[in-house]
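> Sequence plus the predicted model coming up.
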Amino acid sequence: MDMIKPNLLVMATILTIGATVALSGCSRYNKDQTAHTVPTLANLQATQNVFDDQASRNNGAWGAVYMTKEELRAPPANIVNISLIPKMTQDAKLQKWLTKFEGSSEGKKGFITTNGKKLYDDSCAGCHMQDGKGAQGAGYYPPLANNSKMESKYYIISVVVNGLRGMPSFHSMMSDAQIAAVTQYVHSDLNHFTDIVTAANVAQLRHDFPPGSDPSE
């Protein structure tokens, strides 16, 4: 029996595999055999169900949005009866703080007193401490007592008017007389310097462009 030549054996194998692939390919794209149709994006879009808004909301896909389109088109309505909210003038806790800071429930901004110590206690002592010795912890609050910088009344006025680093500006919260009073307290009572601080001194440094609410401005 003659042996099949190697070259003929290789060719026969290639032809057999090719025929199998061709037949397989034809069967995949046979219109009568839809079960073997390769899924495409167009096919998926054609068979996609209509999007259900409510089901999507129920599944949490819309986060905190729970209003239907009809509800969104409806005229806005208050969900809280404002008439049941107590007025600020009836709030006992608010009155307590208004008394402490001598504020007003009628919308007045800033302080009323011109007592330098009270102004310091209410607006400065929280950071620089009541004795003016400052504090250090999560932040650094420099001492105002026994501080040679406090010898210049104009330096104190400038810092109070404009703020400095983390300290806010009191430009819009204190009048010239009030800034003069708290400056006098820091200058004389905490440091024993003897210059007289007047509202006119403050007016010299006050300007028409107060710093922003951010101390860095």
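Thanks, I have it. Residues are numbered from 1 along each chain as shown.
> can we go C-alpha only for contacts and neighbour counts from here?
OK.
> Distance check, residue 136 against residue 125.
14 Å (C-alpha to C-alpha, to the nearest Å).
> The two: who's more crowded?
The neighbour comparison of residue 136 against residue 125 (other C-alpha atoms under 10 Å) goes to residue 125, with 17 against 11.
> try this one next to it:
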Amino acid sequence: MDIITMKNRTPKMLTVTLIAAMSLALTACSQNEEAETIASKQDAVTAIDNQASRNNGAWGGVYMTREELAAPPTNIVDQSSLPVMEDDPELAKWQAKFEIVDPVTREQQTNAFVTTDGKKLYHDSCAGCHMHDGKGAYGAGYYPPLADNEKMESKYYTIGILINGFRGMPSFHMMMNNEQMAAVTQYVMNDLNDYKAEVTAADVEQLRHANPPGYDPSE
């Protein structure tokens, strides 16, 4: 094509010619091989295993010996070194304290306590809030005194609170049987106060009902 012919062509014709040339070039490329794209590069990346990264000591502030790094992958806290829950000496201590498990047969108890000793029941379950001397306390909340408290003269008042709970105090409906509630009520009346009335399991039975409150005192 000579110079005169090129000069005579309009800009519109030149544009059409360039577009046609580019289309031919792209078609040739697609026929030869699939073009590499950003998406295809991402598909080729291997997913990162964060757990393996941690186990291999890659976290900052975690230092491992060559022997530890060569060992089979494991958690930073080696669970195999932890005692089985049932054999945990700390758990056994608290189970014995609160008699959750029978100390002889190791069977789960229906109630939270085994003893019918009112003094032990009080000091294990009540003194944490009302104090061992029964004088109550102020702190994150108000824990009313049970000692020198004229309300304790009514055994049914105390039994009713043990069964149903009261405000922030939980219900002991599912944790103590009738004999145990009678025993702790007797201790509160006789030892923390000077009331001589006898408290029996039959007294508790009169107030016990079949619909215990939830464990949350607000229920």
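In hand now; what should we look at? Worth saying up front: this structure is predicted, and the values here are computed from it rather than measured.
> Provide the TM-score value for the superposition.
Taking TM-score structural alignment, normalised by the length of structure 1 as the basis, the two superposed chains have a TM-score of 0.62; 157 aligned residues with a C-alpha RMSD of 3.4 Å.
> circling back: mutual contacts of residue 136 and residue 125 of structure 1, please.
Here residue 136 of structure 1 and residue 125 have no joint contacts, going by C-alpha atoms under 8 Å, 6 or more residues apart in numbering.
> Now which residue in structure 1 aligns to residue 15 of structure 2?
Aligned counterpart of residue 15 of structure 2 in structure 1: none (TM-score structural alignment).
> Now find how far off-centre the host helix or strand of residue 15 of structure 2 is within its chain.
Secondary structure assignment for residue 15 of structure 2, by DSSP states H and E: helix 11-32. With C-alpha atoms, centre = their mean, to the nearest Å as the basis, helix 11-32 of structure 2 stands 66 Å off its chain's centre.
> Now the element after that helix, going C-ward?
Next along from helix 11-32 of structure 2, by DSSP H and E: helix 38-43.
> Now do the helices in structure 2.
Listed in chain order, the helices of structure 2 (DSSP state H) span 3-8, 11-32, 38-43, 50-55, 66-70, 89-98, 118-125, 127-130, 155-164, 178-190, 201-207.
> from the ones you listed, which stretch is densest packed?
helix 178-190 (a mean of 24; mean count of other C-alpha atoms under 10 Å).
> corresponding residues in structure 1 for that helix?
The aligned range for helix 178-190 of structure 2 is 176-188, by TM-score structural alignment.
> what do you get for stretch 137-144 of structure 2?
Per TM-score structural alignment, the counterpart of stretch 137-144 of structure 2 in structure 1 is residues 135-142.
> that older thread, can you lay out the helices of structure 2 as TSV showing distance to residue 143 of structure 2?
Formatted as TSV, those follow (distance: least, C-alpha to C-alpha, whole Å):
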stretch	distance to residue 143 of structure 2
helix 3-8	103
helix 11-32	82
helix 38-43	63
helix 50-55	48
helix 66-70	53
helix 89-98	21
helix 118-125	14
helix 127-130	6
helix 155-164	14
helix 178-190	15
helix 201-207	24
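> To residue 147 of structure 2, which of those helices lies closest?
Residue 147 of structure 2 lies closest, by C-alpha to C-alpha, to one member of the helices of structure 2: helix 178-190, at 7.3 Å.
> average gap between that closest one and structure 1?
After superposition onto structure 1, the mean distance of helix 178-190 of structure 2 to its aligned counterpart is 0.5 Å, using mean C-alpha distance after the TM-score superposition for structure 1.
> helices and strands around that helix, which ones?
helix 118-125, helix 155-164, helix 201-207 (3 or more C-alpha pairs under 8 Å, 6 or more residues apart in numbering; DSSP states H and E).
> Taking helix 155-164 as reference, get the angle to that helix.
Using axes from the mean of the first three to the mean of the last three C-alpha atoms, to 10 degrees, the inter-axis angle of helix 178-190 of structure 2 relative to helix 155-164 is 130 degrees.
> So which of the helices of structure 2 is nearest residue 217 of structure 2?
helix 155-164 (9.0 Å).
> Find me the equivalent region of that closest one in structure 1.
The aligned range for helix 155-164 of structure 2 in structure 1 is 153-162, by TM-score structural alignment.
> Buried residues in the match of stretch 137-144 of structure 2, which are they?
residue 141 (16 or more other C-alpha atoms under 10 Å).
> next one: it to chain centre, how far?
For stretch 135-142 of structure 1, the distance to the chain centre is 24 Å (C-alpha atoms, centre = their mean).
> ok, now which ones touch the equivalent of residue 118 of structure 2 over in structure 1?
For residue 118 of structure 2, the aligned position in structure 1 is residue 116, judged by TM-score structural alignment. Residues near residue 116 of structure 1 by C-alpha under 8 Å, 6+ apart: 178, 180-185.
> Cool, thanks, signing off.
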